[in-house]
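# fold the following, please.
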Amino acid sequence: MGRRKSSKARLCTICGEPMRKNGTTSSGRQRWRCMRCRASSAGDGGNARGAAEFRAFLVWATGRMTLAQAAATLGVSPRTFIRRIQWCWHVKPGMPRPTSPCSAVEADGTYVPYGWCLLVAIDAADGTPVAFQWCDTESRAAYARLFSKLPAPRALVTDGGAGCAAAAADAWKDARIQRGLNDKMCVLFRRVEVTSSGLACPAFPDSES
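Predicted structure coming up:
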């Protein structure tokens, strides 16, 4: 059985994992070490090497930099670079829970390769992400998990998916549900018939004046 992690352990400033005591400095200060990313710290400044590795990893993984170019930023070979950033793949991104409810929240899902879907909730006022949830499909349960991370807003903007609406009805009973403008336009264009003489809209006949 592995060693139990203390709830009072210092959290790693690089990957967020609880650190372990690792002796003391010559001045008697407690030294801490993260067993995941190997960061070592005796103060509040974190670990410069771990921070540099993580920055290089992010630039390489999300940008156009080649492996050789990324390795050069750390002054190492590509083989050494791969070994040194191995821990970065295991860092779980976190997002602090908002302390006050948003006036309106926009929620939607984006499907990515390998069967995953990322649900994201943003503050409709400024577009700031406030919560996210990984899932395999935009189900009621998945959206319920997303909404559980947020205080109830006054309104929810959604694409009209059944899973999202059902979860909102359970978690945010008093929130108004509003269809997004882009979704409304898509529905409108699906119902508009394009003819040789222009646009005809059988579903929305012209009203007599």
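
# going by C-alpha atoms from here, please, whenever you check contacts or count neighbours.
Noted.

# so where do the strands sit in this structure?
Remark: strands assigned in the chain by DSSP state E are 20-24, 30-33, 40-41, 104-112, 116-123, 129-135, 155-158, 176-179, 193-195, 198-200.

# show me what the second one is packed up against.
Going back to what we said before, that points to strand 30-33. Counting contacts by 3 or more CA pairs under 8 Å, 6 or more residues apart in numbering; DSSP states H and E, strand 30-33 is packed against strand 20-24, strand 40-41.

# out of the strands of the chain, which is closest to Lys149?
Comparing the strands of the chain against Lys149 with CA to CA, the closest turns out to be strand 129-135 (6.7 Å).

# contact partners of the closest one?
The set of residues that contact strand 129-135 without belonging to it, under CA atoms under 8 Å, 6 or more residues apart in numbering, is 95-98, 116-123, 142-143, 145-146, 149-150.

# so Asn22 versus Gly28, what's the distance?
Computed with CA to CA, to the nearest Å, the distance linking Asn22 and Gly28 is 12 Å.

# between the two, which is the more surrounded one?
When neighbours are counted by other CA atoms under 10 Å, Asn22 comes out ahead of the other of Asn22 and Gly28, with 14 against 9.

# residue nearest the centroid of this protein?
Compute the mean C-alpha point of the chain, and by CA atoms, centre = their mean the closest residue is Phe132, 4.5 Å away.

# that one and Ala165, how far apart?
For Phe132, the distance to Ala165 - CA to CA - is 17 Å.

# how many residues are close by the closest residue to Cys201 other than its chain neighbours?
Distances taken as CA to CA, 6 or more residues apart in numbering place Val192 nearest to Cys201, at 4.7 Å, with adjacent residues excluded. Other residues lying near Val192 total 14 when counted by other CA under 10 Å.

# let's see this one next, to set against the first:
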Amino acid sequence: MREVNCPYCTSRASKYGKTKAGSQRWRCSCCGNTFTEKIDATAKNLKIFLNWLFGKGVQTDMPGNGRTFRRKVAKFWTLWPLPPKMEKTYDVLYLDGIYLSRKLCVLICSSDEVVLGWYVCRYEHSKAWMALMKRIAAPRVVISDGGSGFTKALRTVWPHTSHQRCLFHVFAQVRRYTTRFPKTLAGQELYSLAKDLFTVKDMDAAYVWIDALLAWRQRHDSFLQEMTVDEMGNKHSTHERLLKAEASLWRLVRNNTVFTYLEFVDITVSPYNNRLEGGVNAQLRAMLRNHRGLPLERRLKAVYWWCYMHSHRQLSVPELLRCMPTDETIASIYKRLNSKYQVDA
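Now for the predicted structure:
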């Protein structure tokens, strides 16, 4: 026989008839209180919510044309699943940002297996990167696409961590200046040099590539120095885009961030940011595309839920509901701080 305890004194209870609705009534032999068991379906409802959020289903296909579903999962839309502080040290971490709108970005940090942290900001800048990185133990190598302010944040928070720029983003930056089909010989050769980055597998090949970039400059130096006079009589470089493409490559070489993956022999370092671009950002974009039409705040919370459910340490459902901040608690904190620092007229 199943044992039921009294919710008031925790003593053992016995069956005591049924209610008008047909539910089993229980009576405590110690304190005399009668009660019915309350079934907590929170965990079940959370599973239903996440299956819908991470799937392709639509609400109208659910019982009640989605009305019952919305009622059951309303509490989960009020939560903000936040990342825990990371004390475990990883050899390689990947950092990148995903924009949900023109002025809303989520910065994400991930290892090869799990998501370690996320932070919302208006755009990528050094303080936002610092806020994300301060909660995570410094790795040996970090791989990124070189977002705005990242270098400064890395130098401040993780000063002893090596930085590897994603080679595909390096190539894409050159391609943006030269286009896919350059018209000039210098542009064609520089575009080819950028593609050759993908074939560099050891330090000897890296030095050969650097020498080739230097030879390119010497070969086309007079061509790159050509100037054009505009209608106002001002001089500017005729091939400014090629010069910018070359400068971006030399900047990475000087900063030692383009061939970092070749410097380590005891660990495997990828030259690409595929773990985030393909393993995280692509899935986030697919999720938001499947549920297009969500308000911006819910799109942000959907990203939070995905990151939290793919993190390494998840709380139980009761702990999640008890510990994670809600819209109400955040609004009360903002109201209290706003009144505290308000300046009297």
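
# got the buried residues for the longest helix along structure 1?
If each helix of structure 1 is counted by residues according to DSSP state H, the longest one is helix 48-62. Of the residues in helix 48-62 of structure 1, those buried by neighbour count under the rule 16 or more other CA atoms under 10 Å are 50, 53-57, 60.

# give the contact list for Arg64 of structure 1.
Counting by CA under 8 Å, 6+ apart, Arg64 of structure 1 touches no other residue.

# distance of the equivalent of it over in structure 2 relative to Lys47 of structure 2?
Aligned by TM-score structural alignment, Arg64 of structure 1 pairs with Lys56 of structure 2. Distance of Lys56 of structure 2 to Lys47 of structure 2, given as CA to CA: 15 Å.

# now swap in Tyr308 of structure 2 and tell me
Taking CA to CA as the measure, Tyr308 of structure 2 falls 14 Å from Lys47 of structure 2.

# please apply the same query to Thr179 of structure 2.
In this structure, Thr179 of structure 2 and Lys47 of structure 2 are separated by 47 Å, where distance is defined by CA to CA.

# got it, and Trp305 of structure 2?
Going from Trp305 of structure 2 to Lys47 of structure 2 by CA to CA gives 12 Å.

# also Met309 of structure 2?
To Lys47 of structure 2, Met309 of structure 2 is 11 Å away according to CA to CA.

# shared neighbours, the two?
In contact with both Met309 of structure 2 and Lys47: no residue, using CA under 8 Å, 6+ apart.

# using a markdown table, lay out the buried residues of helix 48-62 of structure 1 together with distance to Ser41 of structure 1.
Supplementary listing: the buried residues of helix 48-62 of structure 1 in a markdown table, determined by distance: CA to CA, whole Å:
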| residue | distance to Ser41 of structure 1 |
| --- | --- |
| Gly50 | 11 |
| Glu53 | 16 |
| Phe54 | 16 |
| Arg55 | 18 |
| Ala56 | 20 |
| Phe57 | 21 |
| Trp60 | 26 |
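
# quick one: what's aligned to Leu104 of structure 2 in structure 1?
Aligned against structure 1 - with TM-score structural alignment as the criterion - Leu104 of structure 2 pairs with Trp116.

# oh, that last question was meant for Lys152 of structure 2, not what I typed.
For Lys152 of structure 2, the equivalent position in structure 1 is taken to be Ala166, counting by TM-score structural alignment.

# with adjacent residues omitted, what lies nearest to its match?
Nearest residue to Ala166 of structure 1 in three dimensions, chain neighbours excluded: Arg140, at 6.1 Å (CA to CA, 6+ apart).

# quick one: map that neighbour onto structure 2.
Aligning on TM-score structural alignment places Arg140 of structure 1 opposite Ser126 in structure 2.

# contact partners for Gln178 of structure 1?
Going by CA under 8 Å, 6+ apart, the list of residues near Gln178 of structure 1 reads 155-158.

# again, 7 Å this time
Gln178 of structure 1 is in contact with 156-158, counting by CA atoms under 7 Å, 6 or more residues apart in numbering.

# same deal with Gly64 of structure 2?
For Gly64 of structure 2, the set of contacting residues under the criterion of CA under 7 Å, 6+ apart is empty.

# if anything else comes up later, I'll come back, but that's it for now.
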